[in-house]
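Q: need coordinates for the below:
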Amino acid sequence: MSKPEFEFFSVSDVEFTVCPGDNPLITERILSKDPTTGVATRILRYAPGADSTPMGVQRHDFWEEVYILEGSFVDLTLGEKFTAGQYACRPPGMPHGPWRSDEGVLTFEVRYPAGKEQEK
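A: Next up, the predicted model:
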């Protein structure tokens, strides 16, 4: 992985931008990103009322770890609500979502390549 080197900085200096899918209620702060693989560390924010149903069930070709910092959201496929303080570790290909958040949610996420890609 070739993420840039950073010493401590205030994440509030990084602007939220609309995530892929173009829903203005679903935004992210990219804290660090490998431009070659696209894997990243980010803060994801669902504003109250955000719903990712149009994006469908998600599957990635990378590992994804998610920690819910604030609020909650519902995995609409599972019909299960997840709240602040909960954590997920998803291997490549694991289906998840779509999501809806009535109150809003803020997560911290780390994504990294699978298998041999990680050795590059």
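
Q: from now on I want contacts and neighbour counts done on CA atoms only, so please keep to that.
A: Fine.

Q: surely Leu31 meets Ile43?
A: Yes - Leu31 is within contact range of Ile43, at 7.5 Å (criterion: CA atoms under 8 Å).

Q: before we go on, could you also do this sequence so I can check it against the first one:
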Amino acid sequence: MSFLQQEFCDRPAHPPIGGAPVSLAEATAASPTGQPQQWCTIGPGIWELFLNGIATSDNKAVLQWYEPNTTSVDPHAIITHTYIKEVYFVQGGLADVTIGRGWGLGSYAYRLPGMKHGPYKASPEG
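A: Model (predicted):
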């Protein structure tokens, strides 16, 4: 798999709160690389900016942004993955509803394949 060199010094601006949804297909359609180059919606009030890897696979690097007070797709659904997931918070925070614990600015989390987590609720800052 080839990776693209992509760098930025400032955090990319997130979409406006309540912005019109943008599908992965829409974000990819206008891209000369065949990879999305704008924020996509992955659930109501949840956005993802593709950074590198393969956008349609689990092998990718992304930024996610939850609009303020957004709860992940199903507020009762436990989440698991078949891949390792690493999370670093650069703004606001999330609370894991199931375990009753939250993380904020500067926090780091590591999830092994199959580890149960979520659902999440975003902080008032997003």
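
Q: run a quick neighbour tally on Glu5 of the first structure.
A: If you count neighbours by other CA atoms under 10 Å, Glu5 of the first structure ends up with 6.

Q: pretty sure it belongs to a strand, no?
A: No - assigned with DSSP: H, G, I helix; E, B strand; the rest coil, Glu5 of the first structure falls outside any strand and is coil.

Q: can you tell me which residues contact the alignment partner in the second structure of it?
A: The pairwise alignment with the second structure assigns Glu5 of the first structure to Leu4, based on TM-score structural alignment. Residues counted as contacts of Leu4 of the second structure (CA atoms under 8 Å, 6 or more residues apart in numbering) are 52-53.

Q: scan the first structure for its longest strand.
A: strand 62-75 (DSSP state E).

Q: how big's the offset between that strand and the second structure?
A: Here the mean offset of strand 62-75 of the first structure against the second structure after fitting is 0.7 Å, by mean CA distance after the TM-score superposition for the first structure.

Q: which position in the second structure pairs with Ile26 of the first structure?
A: So Ile26 of the first structure corresponds to Ile46, using TM-score structural alignment.
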